[in-house]
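> sequence and predicted structure, then a few things I'm wondering about:
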Amino acid sequence: MKLANRVQALTPSSTLAITAKAKALKADGHDVIGLGAGEPDFNTPEYILDAASYAMKQGLTKYTPSGGIPDLKQAISEKFSKDQNLNYKDTQIVVTTGAKHALFTLFQVVLNPGDEVIVPTPYWVSYPEQVKLAEGKPVFAEAKEENGFKITPDQLEAAITPKTKAVIINSPSNPTGMMYSKEELQELGEICLKHDLLIVSDEIYEKLIYSEEKHVSIASLSDDLYKQTVVINGVSKSHSMTGWRIGYAAGDPEIIKAMTSMASHSTSNPTSIAQYAALAAYTTDEHEVNKMKEAFRERLEKLYEWLVEIPGIECVKPKGAFYLFPNVKKASEKNGFESVDAWVEALLEEEKVAVVPGSGFGSPDNIRLSYATSLDQLEEAAKRIKRFVENH
């Protein structure tokens, strides 16, 4: 049977490919250090586990409203008010089966065939694929390394055509960890307003910031930008709840209503138990979140220090998330490899260190390393990478 064209157009995930190979080597008894993880290595906090257990014992295991339970929507609304001074009513919030599902559903309800979405590179691997699945066209704007992996207003303006429907802003970013400042967001926002573009603001890493800068949501900068923006977020990264699959979108009531209707025909509703767990996450203080953040901060400082000492590796120091995105083009060329992808494959085979090639993120000269693992493992990984570079 011939598969649908939309599926045949998908690009295989480089993240999954390297992870599969690393797992195969581990299964054969090799000491593999995996730096490809896109999730915190901490368990979900105990108070959230307790809330899930309590919900189950109370029989809260049935269908819920498609857009999420009212109490969780209220908690999300209060979180927006406290953190970004944003005010969203229940009708402006939809709870989804993870932030990825929020993005997928959003593109399904706003894009028509041929509509263009501007995707800054480097990008999270699912952005262009989700746009394509909605029969849209991803248009890439290169966020240059020398500009801290951020697109400029001129680049955004140059990428806009009569078919442009939306632009994605991911700050803090996966894979680079970069952040846009309030002033930079304001400039980009003015261009979006000028051309009537929907702003898709992915803020899933907002709680994991290690500089003195504060997270700014572009929706908070003006009434017009508030109306023009759909904010995507969730508890996966902030509360180490990746497997619970709770995300959400907030924005224009008409878009949120359409997303809720579509969810009712796809997932019915987010898992009831996970929603009550997320409710506990948002109605308890952030002590555990801050402890996790401090551990990530220490790891970032150490791993960055170790990496930049390796010949041929250059790295823009990130401000958020839990990734480093070093440029290893010089190292790979000096080591005699035809591409960074080949260098990454050899690193795994010879030194048993799994990193993700930047080609999967639209940046073939870079690699992504996650520091969501112990300091001991990170130090050993850095030693192995250095040995690999020097041996070649």
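Noted; the coordinates are in hand.

> from here on, contacts and neighbour counts on C-alpha atoms
Fine.

> give the buried residues for the helix or strand hosting A295.
Secondary structure from DSSP states H and E places A295 in helix 287-308. Of the residues in helix 287-308, 288-289, 292-293, 296-297, 299-300, 302-304, 306-307 count as buried by neighbour count, 16 or more other Cα atoms under 10 Å.

> Serialize these to a markdown table and add fields for distance to L225.
Below are the buried residues of helix 287-308 laid out as a markdown table (distance: Cα to Cα, whole Å):
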| residue | distance to L225 |
| --- | --- |
| E288 | 33 |
| V289 | 29 |
| M292 | 32 |
| K293 | 29 |
| F296 | 32 |
| R297 | 32 |
| R299 | 36 |
| L300 | 33 |
| K302 | 38 |
| L303 | 37 |
| Y304 | 35 |
| W306 | 41 |
| L307 | 39 |
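
> can you tell me which of those is nearest P253?
V289 (30.5 Å; Cα to Cα).

> state the distance from the closest one to H101.
Applying Cα to Cα, to the nearest Å, the value for V289 to H101 is 23 Å.

> what about versus this one:
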Amino acid sequence: MSLRPWLGLAPIGLLAALALGGCDNKSAQSQAAPPPPPVTVAQPVKRTVTDWDEFTGRFEAIEEVQVRARVGGFVNSVEFKDGAIVHAGDLLYIIDPRPFEAVVLQAEGQLADARAKGELAKRDLERGLNLVQTSAVSEQVVDQRRQALQAARAAETQAEGTLKAAQLNVEFTHVLAPITGRISRHLVTPGNLVQGSEGGATLLTSIVSLDPIYIYFDVDEATYQRNSKLWFEGRRPSSRDTANPVQVTLTGETKPLHEGKMDFLDNRLDVSTATLRSRAIIPNKDLSVLPGQFGRVRIIGSSPYEALLIPDSAVATDQSRKIVFVVKDDNTVEARAVTLGPLDDGLRVVREGLKAEDHVIVDGLQRARVGAKVTPKMAQAPADSKPAAGDKPAAADKPASGAKP
């Protein structure tokens, strides 16, 4: 068998192998050098902010009344709806008034008798005074009649008091709401016997006021000392003599929707918790907040100051440090340790670690690597904010300094 045909095919196979090898080399080179990943950067926003201290508080009613029976007797009727809003003077219960009305009649009769006796004693004294001038009666008789008139007048006064007490008992059979607020359920149903104040008054229901409403919270000792120092330096008004503003966030709310003012600070710290009991007063026009609810209380913790702010999503955690990624002029990424402050209108205050002209990565953190190059793009600035540095804000589609379009 001749080998000439096979020798003729050898160069063709070699050329094909070399061509395939060249394609693989080009593919490997293209995979080894990908373009810098795109990221979105923004300059810190500079604006005037105020620090707020946050505490957990509980709402309590400004006025709370336990409605009790002031006279004993059988309950005739309940005149309110459980859980309704009642106003001061509204009728709540009716206790059988007939026994007390009978006592009023007796007291009226006793008063009439005392007044009649007093009138008779007065006339006897007048006659005695006329007769003593002619020596028809002695001075002793006149003194006796004068004493009888005084006793009659005392009996009349006593009878008047008895009548007023009896009339009050009749009035107390109609139990009225002492304050305006939301009433609880009725604890006594018609037909039951209740005790008055003489024998341990029966609890009938309770009422709590709702508008405005108190919220109590405890301030820790460190915060109290810091605020006291700011007050001595004239950088923060004291809540003892100034109604400092307060913001409250209820459970389920994402931002403070209730505003009020400071109303009270206690005169000592609790020895067991080292906290100072504080109180704010909050308007509650829609009556949506009830006593016993919890809320997050924010109270001013500083005077207004200029600060740099960045989106909270731009902050990363490196063990115990908070860091942000900054794009330098050569488009390489640098990690900066920062000291953070509170959130202000959705942005995080940066106390230390950033400059006004820095470009912070706000989107694409997962694609950034320290020391590696990136392709930065300036983020669109919010309508109500301005960059911290520069005469003009950067355009939304313009690359950061040093970036290639």
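Ah, there it is. Quick caveat: nothing in here was measured; it's all calculated off a predicted structure.

> TM-score for the pair, please.
The TM-score (TM-score structural alignment, normalised by the length of the first structure) is 0.18; 124 aligned residues with a Cα RMSD of 7.2 Å.

> and the helix holding A295 of the first structure, what does it pack onto?
Identification of packing neighbours for helix 287-308 of the first structure by 3 or more Cα pairs under 8 Å, 6 or more residues apart in numbering; DSSP states H and E yields helix 375-391.

> hang on, the earlier thing: immediately after the helix holding A295 of the first structure, which helix or strand?
Once the chain leaves helix 287-308 of the first structure, the next helix or strand it forms, by DSSP H and E, is strand 323-324.

> which strands and helices lie in contact with whichever helix or strand comes after that following strand?
Counting by DSSP H and E, the element after strand 323-324 of the first structure in chain order, helix or strand, is helix 329-334. Packing contacts for helix 329-334 of the first structure, counted by 3+ Cα pairs under 8 Å, 6+ apart, involve helix 340-351.

> give me the angle between the helix it packs on and helix 375-391.
Put simply, helix 340-351 of the first structure runs at 110 degrees to helix 375-391, going by axes from the mean of the first three to the mean of the last three Cα atoms, to 10 degrees.

> which is the next helix or strand following helix 340-351 of the first structure?
Next element after helix 340-351 of the first structure (DSSP H and E): strand 353-354.

> by contact count, what packs against whichever helix or strand comes after that next one?
Counting by DSSP H and E, the next helix or strand C-terminal to strand 353-354 of the first structure is strand 356-357. Counting contacts by 3+ Cα pairs under 8 Å, 6+ apart, strand 356-357 of the first structure packs against helix 14-27, helix 340-351, strand 367-370.

> try it again at 7 Å.
Judged by 3 or more Cα pairs under 7 Å, 6 or more residues apart in numbering; DSSP states H and E, the packing partners of strand 356-357 of the first structure are helix 340-351, strand 367-370.

> neighbouring contacts of that strand?
The contact list for strand 356-357 of the first structure (Cα atoms under 7 Å, 6 or more residues apart in numbering) reads T15, I18, G36, V340, D341, V344, N366, I367, R368, L369.

> nearest to P120 of the first structure among those?
Distances from P120 of the first structure to these, taken by Cα to Cα, are shortest for N366, at 15.4 Å.

> if I look at the nearest residue to L348 of the first structure once chain neighbours are set aside, how far off is N5 of the first structure?
Nearest residue to L348 of the first structure, sequence neighbours excluded (Cα to Cα, 6 or more residues apart in numbering): A354, at 5.3 Å. Counting by Cα to Cα, the separation of A354 of the first structure from N5 of the first structure is 32 Å.

> could you do H287 of the first structure as well?
H287 of the first structure is 48 Å from N5 of the first structure, where distance means Cα to Cα.

> any idea which helix or strand comes after the helix or strand Q150 of the second structure falls within?
Using DSSP H and E, Q150 of the second structure maps to helix 139-172. Per DSSP H and E, helix 139-172 of the second structure leads on to strand 174-176 as the next helix or strand towards the C-terminus.

> helices or strands up against that following strand?
strand 91-95.

> show me what counts as buried in stretch 23-33 of the second structure.
Counting neighbours, the buried set in stretch 23-33 of the second structure is empty (16+ other Cα under 10 Å).

> contacts for it?
Contacts of stretch 23-33 of the second structure (Cα under 7 Å, 6+ apart): none.

> look up which helix or strand the closest residue to P376 of the second structure other than its chain neighbours falls in, please.
Distance criterion Cα to Cα, 6+ apart; nearest residue to P376 of the second structure, sequence neighbours excluded, is V39 at 4.9 Å. Assigned by DSSP H and E, V39 of the second structure belongs to strand 38-42.
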